[in-house]
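Trainee: just a sequence and a predicted model for now, questions to come.
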Amino acid sequence: MADNPEAQPWIRRYHPIPDVPVNLVCLPYAGGSASYFFPVSRALAPRVGVLAVQYPGRQDRRREPSMSSIAELADAVTANLLPHTDVPLAIFGHSMGATLGFEVALRLESAGVAPLALFASGRRAPSCHRDERYHLLGDDEFVAEIKSLSGTNAHLLDDEELLATALPALRGDYRAAETYRYEPGPPLHCPIHALVGESDPKATVAEARAWAGHTTADFTLHTYPGGHFYLDEHAPRVLDVISRTLTARPRDLSNTAK
């Protein structure tokens, strides 16, 4: 039985797996929700469990104020993940979720929990700063920017009622992503696997390759035809990369930092 959202507001398990060998923490993009990863959870079971993160300010958490900084989100997500670290975990984040995943991984390592891997999708490396201020635009210009990325739910923004409900969380997420500033420090010790669309306006292949400088472990770069939401079209290929990476790991690999 899937988790009760009231009992687990931050972490959703849509397909709980008894004695799960490894969990994949899934962090949504700006404006995204945990339910985006329902198909991912179904596809990876039972080899890999999925812990999908639900940010405040959307869907069943729409009455809660959204968080306006990556640091605030990372602190909250990490605190809610710590009870789940009895099982080895990896992190997947798309767009804003990749930046958030990096900060969560840093916090987990500081707490003595070593993620197996970080899958950073559709996002430039933290050290590659762009001065973007879309969150300051008026509503029409802001919505036009979101639609230009061609996400699967972009058409929902044509519904005025849905737009009014979604806009505060969208703007809050954009504010968090755009005001984030990387603070140089020790790199991660887990492998980083960067994934990017070849024509992504939000992350060039070179900017994705720069993730290599944020880990002392292995790094791989996977490119796909398409733009910012390349993964909607290439989900089977992306899931294959994740599944092969996590199921091929050494069986004696611990999730406890040495």
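Mentor: In hand now; what should we look at? Residues are numbered from 1 along each chain as shown.
Trainee: contacts, neighbours, all on C-alpha from now
Mentor: Noted.
Trainee: so where do the helices sit in the stretch 101-250 of the chain?
Mentor: With DSSP state H, counting those that start in this stretch, the ranges of helices along the stretch 101-250 of the chain come out as 139-148, 160-178, 205-209, 230-233, 235-247.
Trainee: this is the comparison structure:
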Amino acid sequence: MSSDRWIRRYHPTESAPVRLVCFPHAGGSASYWHPLSTALRPEVDVLAVQYPGRQDRFTETPLAGITELAAQVVAALGRPDGRPLALLGHSMGAVIAYETARRLERAGSGPAHLFVSGRRAPDRGRPETVHLLGEEELVAHTAALGGTDPSLLADPEIRALALPALRADYAALAGYRPDPPRPLGCPVTALVGDADPVTSEDDARAWEQYSGGEFELDVFSGGHFYLNGRHDEIAAVVSRHLKALV
């Protein structure tokens, strides 16, 4: 498997002392992280994950499971290159980042830091039924979270391209069965919006039991997509932790 299918590097920086792998939300794509890559260059080499079924991979069938996605990302990352590696995921991406961290640890190359954004800790299970919604209800749910311009999903052609991957991602979340909580071998930083309708501050704070080092909770004003347009602020938080690694 070619890593070119799974990993996008918008500002390749081989001289950067640390790498950061970014995982998009449900229905999201690698390009969501382009602004953060811009904000972090050249100090951080940012790698953005591109899931199948979207953008330049739209002809591929979306994967059905969170753990399968994580396993594919681990394979795409390949061997360590000697630089510390950190992981950052938003919403569904936070869960995939966590499962990726677990697999990297089992392979003997665990991450140096895990950032989880806009997602409750894995043991805070709740029924996931979004994938069962009808088309209009699914579009309305997506618009309510604020991650997608409503005018885009009003276009029938864009809907036809975007909704299958979105529904598949929510189905993957519905089928996710995490193992009992066990600390990773690295610090964990959780980020959340103070008005997030799907992830409370308490839900985000529950990630503390997954941290193998220091834990920090950063709360921002805003909803589920609090980070839209605020990548400089997110970059400042990430940079503060990554600088400590080198």
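Mentor: Received, thanks. Source: prediction; values computed, not measured.
Trainee: distance of the residue lying farthest from the centre of the second structure relative to residue 165 of the second structure?
Mentor: Farthest-out residue of the second structure from its mean C-alpha position, per C-alpha atoms, centre = their mean: residue 156, at 27.0 Å. Separation of residue 156 of the second structure from residue 165 of the second structure (C-alpha to C-alpha, to the nearest Å): 15 Å.
Trainee: with residue 93 of the second structure instead?
Mentor: 14 Å.
Trainee: residue 121 of the second structure too?
Mentor: In terms of C-alpha to C-alpha, residue 121 of the second structure sits 23 Å off from residue 165 of the second structure.
Trainee: right, so of the helices of the stretch 101-250 of the first structure, which gets closest to residue 41 of the first structure?
Mentor: helix 235-247 (10.1 Å; C-alpha to C-alpha).
Trainee: now the closest one on the second structure. Mean distance?
Mentor: Compared with the second structure after fitting, helix 235-247 of the first structure has a mean deviation of 1.0 Å; criterion: mean C-alpha distance after the TM-score superposition for the first structure.
Trainee: from the chain's centroid, how far away is that helix?
Mentor: Helix 235-247 of the first structure has its C-alpha centroid displaced from the chain centroid by 15 Å (C-alpha atoms, centre = their mean, to the nearest Å).
Trainee: stretch 53-68 of the second structure now?
Mentor: On C-alpha atoms, centre = their mean, the centre of stretch 53-68 of the second structure falls 15 Å from that of its chain.
Trainee: what range does it cover in the first structure?
Mentor: Using TM-score structural alignment, stretch 53-68 of the second structure corresponds to residues 57-72 of the first structure.
Trainee: can you check stretch 91-103 of the second structure too?
Mentor: Under TM-score structural alignment, the match for stretch 91-103 of the second structure is residues 95-107.
Trainee: again with stretch 163-175 of the second structure
Mentor: Counting by TM-score structural alignment, stretch 163-175 of the second structure corresponds to 167-179 in the first structure.
Trainee: next: stretch 12-28 of the second structure.
Mentor: The aligned range for stretch 12-28 of the second structure is 16-32, by TM-score structural alignment.
Trainee: what's residue 235 of the second structure aligned with over in the first structure?
Mentor: Checking TM-score structural alignment: residue 235 of the second structure goes with residue 239.
Trainee: quick one: contacts for the nearest residue to residue 242 of the second structure once chain neighbours are set aside?
Mentor: Among residues not flanking residue 242 of the second structure along the chain, residue 18 sits closest, at 7.3 Å (C-alpha to C-alpha, 6 or more residues apart in numbering). Residues in contact with residue 18 of the second structure (C-alpha atoms under 8 Å, 6 or more residues apart in numbering) are 43, 44, 45, 83, 84, 85, 86, 242, 245, 246.
Trainee: what do you get if the cut-off is 10 Å, keeping everything else the same?
Mentor: 43-46, 81-86, 112, 242-243, 245-246 (C-alpha atoms under 10 Å, 6 or more residues apart in numbering).
Trainee: what's the most distant pair in these?
Mentor: Taking C-alpha to C-alpha, no two of the contacts of residue 18 of the second structure sit farther apart than 81 and 243, at 17.9 Å.
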